[in-house]
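quick one, what's the 3D model for this:
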Amino acid sequence: MAVAARLERFLTRKGISYRALPIDQALNVDASVMASGLPPEDFIRGTLLIDINGVVMAVHGFDSSLDLDAVQQLTGRRLQPLTARQSSRLFADCDPGFQPPIGAAYDIPMLVDEDVLQVDRALMTGGNDHTLIELDGRALRLALAGARGGHLVIRGQGNGKRESLTLEEVADKLQKLYRLPPMPALALRILKLTANTEATARELAELIEFDPSLTAQIMRYARSALFNYPGQVTSVQEAVTRVLGFDRVAHIALGIASVRAFDVPRHGMLGMDSFWRHSLYCAFLCQRMASRCDADKGLSYLCGLLHNFGLLLVGHLFPAEFDELNRLREANPEASMHSLEVQVFGAGNDQQILAVGHGAIGGILHRLWQLPDPVVKAAGMHQQSGYHGEHDQYVLMVQLANGLLKERGIGDEFNPDDLPALAAALGLDDAALAAIGADIDGVAGELDALAASLSS
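Next up is the predicted model:
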């Protein structure tokens, strides 16, 4: 069948003509759009939202980001995105993720962005992974009859004028347009030392002890109740050999030294205080998961610790815009971080390259700094749900850790995640997920104290 059964019946019943466009089978709608070779600005999508009163579909341009604050103003409802699992139940005759943006075919009330109602033609998924459908403007308006219209997307979005950039182009533009901070000298020396398989605890300790502030932080970490070491720790070398181990000391020292490259305010949901709290919790959880997922514990810790460096780079390069982003984050907890970044940085000037998201920007910086590939990938892809590819185990661990932390109000993103799906992808059952979640409560006080000391 060319399109989903319910969609076909709806279009036939309404006398709405359409054209089916076969394409190569794709993994998701984004891939379908790319595979079609057709202009992305001609596509529309339907975003499913829910509150206590039920589900609605918001229909908007494919290349636009939904503004949930605008949706709330239009409807008077605080709607949240559905999970992939909830969406699949409503569209049982569709391939997962390929629901067509015609909610009426599934008895779902619709909102429609005002720009969509003005188009001469629209392209959309037909409900499966190998077919698109095309409707002319009149046919689209018939299909959307009864939908409530209004401005639904982030301002400046959905006009088809925003060019997409590859990460390679973003990296090239970043280096040409802005003075990116080099890795601090001490961090670089620590990184080189960790690459030497014959490096000793004494060499690491001596390197750290060149810096009194870093020495104090490592000693405070080793003496914390996190490790319950029964004796006294009087030197960095003892911290390495008796309490923390070589990798953990190297990684926390690398993180502390690297942060010195950035000048970012302490306060606010995106400030340095929150950054360190989020990073330490995420690193702790990733290391806990690693032992259950047969992943490298040291790399897992480092992925969690450094995954949000892109946010620091944004704050360092663009302090005024970072302040605006910080205010938007606090005022719009229901909006995705990426949609807010697009709102601040997607204005069509050179800063538009930052609208790819702080995750991608962080991945680019980590690659320039020659950090390990899993760390680069975890930073670059942690905002991309459903990621499958190189080093995806580390990306998924960071995503799951962030999801668990959202439930505790920690982090910069508060949209709900499909935690069972993330856990299943890592081979973690419900018992393991509960145990990992419980681990957070046991160390929260110590991690909060460490975060406060690191940001001061």
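
could you use CA atoms for every contact and neighbour count after this?
Fine.

surely residue 183 touches residue 369?
Yes: if you go by C-alpha atoms under 8 Å, residue 183 and residue 369 touch, sitting 6.2 Å apart.

quick one, strands of the protein?
For the chain, applying DSSP state E gives strands covering 19-22, 44-51, 54-61, 80-81, 110-113, 121-125, 131-136, 148-150.

can you redo these as CSV with distance to residue 430 and mean neighbour count?
CSV is the format used below for the strands of the chain (distance: least, C-alpha to C-alpha, whole Å; neighbours: other C-alpha atoms under 10 Å):
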stretch, distance to residue 430, mean neighbour count
strand 19-22, 40, 15
strand 44-51, 25, 20
strand 54-61, 28, 23
strand 80-81, 24, 20
strand 110-113, 35, 23
strand 121-125, 34, 24
strand 131-136, 37, 20
strand 148-150, 41, 17
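
determine which of the ones you listed approaches residue 245 most closely.
Within the strands of the chain, the stretch nearest residue 245 is strand 80-81; the backing value is 42.5 Å (C-alpha to C-alpha).

follow-up on the earlier one: for residue 302, find the nearest of the strands of the chain.
Across the strands of the chain, closest to residue 302 is strand 80-81 (C-alpha to C-alpha), at 30.7 Å.

show me the contact partners of that closest one.
Residues outside strand 80-81 that contact it (C-alpha atoms under 8 Å, 6 or more residues apart in numbering) are 47-51, 68, 334, 415-416.

how does it look with 6 Å?
48-50 (C-alpha atoms under 6 Å, 6 or more residues apart in numbering).

over to stretch 386-404?
282, 285-286, 304, 374, 378, 382, 417, 422.

in that stretch, which residues are buried?
For stretch 386-404, burial by neighbour count (16 or more other C-alpha atoms under 10 Å) applies to 386, 392-404.

kindly indicate which of the residues you listed lies nearest residue 226.
Checking these against residue 226 with C-alpha to C-alpha, the nearest one is residue 401 at 18.2 Å.

now residue 334: how far from residue 206?
47 Å (C-alpha to C-alpha, to the nearest Å).

returning to that earlier point: so for residue 183 and residue 369, which sits in the more crowded spot?
Neighbours per residue (other C-alpha atoms under 10 Å) separate residue 183 from residue 369, with residue 183 holding more: 22 against 17.

one more, so I can put them side by side:
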Amino acid sequence: MPLSASIIQFLDQHELDYQLTEPLDTPMWHDQQLRNKAAARATLLEDEREHVLAIFPADSLLDLAAVNKILGRNMVAMCPKTLRKLFEKYELSSIPALPGLGGLTSIIDQQLLDRPKLYLDPGSRAQLLELPQKEFTRLAKQATTGQIAIPLASLESVIEGDDTSIITNSIKQFTALRVKERLEETLELPPLPDTAQRIIQLRVNPNADISDLAHIVETDPSLASQVVSWAASPYYSAPGKIKSIHDAIVRVLGFDMVLNLSLGLSLGKTLSMPQDGVFGINRYWQQSVYMAAAMEGLVTAIPRDHRPGFGMAYLSGLVFNFGYLVMAEVFPPYFTKLCRSLEANPHVDHPQIEKHLLGVTRDHIASWLMELWNMPEEVVFALRYQNQPDCQGELAAYAKLLFVARRLLAQRGMPCGPRLEVPAQVYLDLHLDPVKAEATIDNILESSAELEHIASQMAPAA
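Predicted coordinates:
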């Protein structure tokens, strides 16, 4: 998208000495481009009184608590629906990092005022704005300044130790913040559902057959209807009508997929879906369905000699964000803060935000719980290391595939993280051709109507 006429008018009115970078010749995702340049980016905040433009370095996390402390307010990120209307009205693809734009009250991170030259997000994904410091300072005369951002580099280091000790230490930090519950009281999680326990036992039974699996699924009416609905979806183009679980297994999905699908769906019903949050129940299942389909496709794009197990990859995709549900269950006093920070930082992936606020990530908690439930070690590892693409070990392919799937879906507009590139080394580690990987995701998105239908069947009726 070229620079908006409203932005050009603003720059000319202020007689700024600015330059625009050359339009990008090669694909570079907007969030990655801003981060690489440590450019200024912006988030629109609001409360009942007014809107505020927060401007900070793109390689940093906006600290919402610091903003509110400085302003003496209770600001939150602008509602996405309102934001979309503004983008359409002013022909923007992102929020311009220009102090005073539209007469808005602005608050600026102090780091930006210490640089001789700045790159700014001008509201276009195609180019960046370059300003000398004196010009930016002139724009920022009426703005409030302060330390409102935390460098992402300080939040991206790997948390060392086993998951139990990490979570315990995190709880100890909360105790210092007057969170009253002890660890045992806080982690009042429901046991693994009976259906899931029976499916796990079936997985390790070498004599298990289709009848055994069909019987387990049929004893859970809700699960049975979801499996049949999945098999009957146009996504699988099954000939004729799906009449039974046995039919779904034999004619459409296969034993392995129904087993892992049933296990994933059972886990999804274990915890209550949080009412708060940037996702909601429909978004949660939408992400799960797309990720499962992406993992299914990416595995087939890898040469046979290097492919990880199809079933475990599929299941990992289906439950990749299970930690989101666990986080809401484990840390209810802090979940609302986490949601507000996620909304204000769409350019930052959740582990950095969770480390900043909680000292532990959803990935740690989910893998810890999966291990307690004796879930397959492939899934435990995949969830734990899905945001660490340099992880090593015989199970690393599952975590790396989750990383690739999520990045590629996010690049195409799926709301599952910032739009960042996939490092070339990750493709090499997986023996995965980047062109084939991207084509696979594009093909999956061509079936978005069918996948959306499947996702809608996963959410329980209100």
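
looking at residue 334 and residue 206 of structure 1, which is more packed in?
Taking neighbours as other C-alpha under 10 Å, residue 334 of structure 1 and residue 206 compare with residue 334 leading, 19 against 13.

which residues does the equivalent of that one over in structure 2 contact?
Aligned by TM-score structural alignment, residue 334 of structure 1 pairs with residue 347 of structure 2. Applying C-alpha under 6 Å, 6+ apart, we find residue 347 of structure 2 in contact with 31, 418.

mind doing that once more with 10 Å?
Counting by C-alpha atoms under 10 Å, 6 or more residues apart in numbering, residue 347 of structure 2 touches 30-32, 34-35, 41, 43, 58-62, 417-420.

residue 278 of structure 1 too?
Here residue 278 of structure 1 is in contact with 270, 272, 304-305, 308, 401-402, 405-406, 409-412, 447-448, 451 (C-alpha under 10 Å, 6+ apart).

same question for residue 247 of structure 1.
With contacts defined as C-alpha under 10 Å, 6+ apart, residue 247 of structure 1 is in contact with 194, 201, 204, 240, 253, 297-299, 301-302.

recalculate using a threshold of 7 Å.
residue 298 (C-alpha atoms under 7 Å, 6 or more residues apart in numbering).

which position in structure 2 pairs with it?
By TM-score structural alignment, residue 247 of structure 1 lines up with residue 256 in structure 2.

ditto for residue 222 of structure 1
In structure 2, residue 222 of structure 1 lands on residue 231 (TM-score structural alignment).

look up how far residue 446 of structure 2 lies from that match.
18 Å.

higher neighbour count, the two?
residue 231 (26 against 10).

what's near enough to touch the nearest residue to the more buried one once chain neighbours are set aside?
Using C-alpha to C-alpha, 6 or more residues apart in numbering and skipping residues adjacent in sequence, the residue nearest residue 231 of structure 2 is residue 248, 5.7 Å away. In this structure, residue 248 of structure 2 makes contact with 228, 231, 242, judged by C-alpha under 7 Å, 6+ apart.

mind checking how far the closest residue to residue 39 of structure 2 other than its chain neighbours is from residue 148 of structure 2?
Computed as C-alpha to C-alpha, 6+ apart, the closest residue to residue 39 of structure 2 that is not its neighbour in sequence is residue 119, at 4.6 Å. Distance, residue 119 of structure 2 to residue 148 of structure 2, using C-alpha to C-alpha: 18 Å.

tally of neighbours for the closest residue to residue 251 of structure 2 other than its chain neighbours?
Nearest non-adjacent residue to residue 251 of structure 2, counting by C-alpha to C-alpha, 6+ apart: residue 238, 7.6 Å away. Neighbour count of residue 238 of structure 2, defined by other C-alpha under 10 Å: 15.

repeat that for residue 272 of structure 1.
By the criterion of other C-alpha under 10 Å, residue 272 of structure 1 has 25 neighbours.

need the counterpart of it in structure 2.
Match for residue 272 of structure 1 (TM-score structural alignment): residue 281.

also residue 308 of structure 1?
Match for residue 308 of structure 1 (TM-score structural alignment): residue 321.

and for its match, nearest residue in space, chain neighbours not counted?
Going by C-alpha to C-alpha, 6+ apart, residue 321 of structure 2 has residue 288 as its nearest residue, at 7.3 Å.

ok, that neighbour touching residue 316?
No: with contact defined as C-alpha atoms under 7 Å, residue 288 of structure 2 does not count as touching residue 316 (9.4 Å).

pretty sure the match of residue 272 of structure 1 contacts residue 459?
Yes: counting by C-alpha under 7 Å, residue 281 of structure 2 does reach residue 459; the two are 6.4 Å apart.

quickly list what's touching both of those two.
When contacts are counted by C-alpha under 7 Å, 6+ apart, residue 281 of structure 2 and residue 459 have no shared neighbour.

what ranges does the stretch 151-300 of structure 1 have for its helices?
Secondary structure of the stretch 151-300 of structure 1 by DSSP state H, counting those that start in this stretch: the helices cover 167-177, 185-195, 201-208, 212-223, 236-238, 246-259, 272-293, 297-306.

highest average neighbour count across those helices?
Sort these by mean neighbour count, taking mean count of other C-alpha atoms under 10 Å, and helix 297-306 sits at the top with a mean of 26.

any idea of the angle it forms with helix 272-293?
Going by axes from the mean of the first three to the mean of the last three C-alpha atoms, to 10 degrees, helix 297-306 of structure 1 is angled at 150 degrees with respect to helix 272-293.
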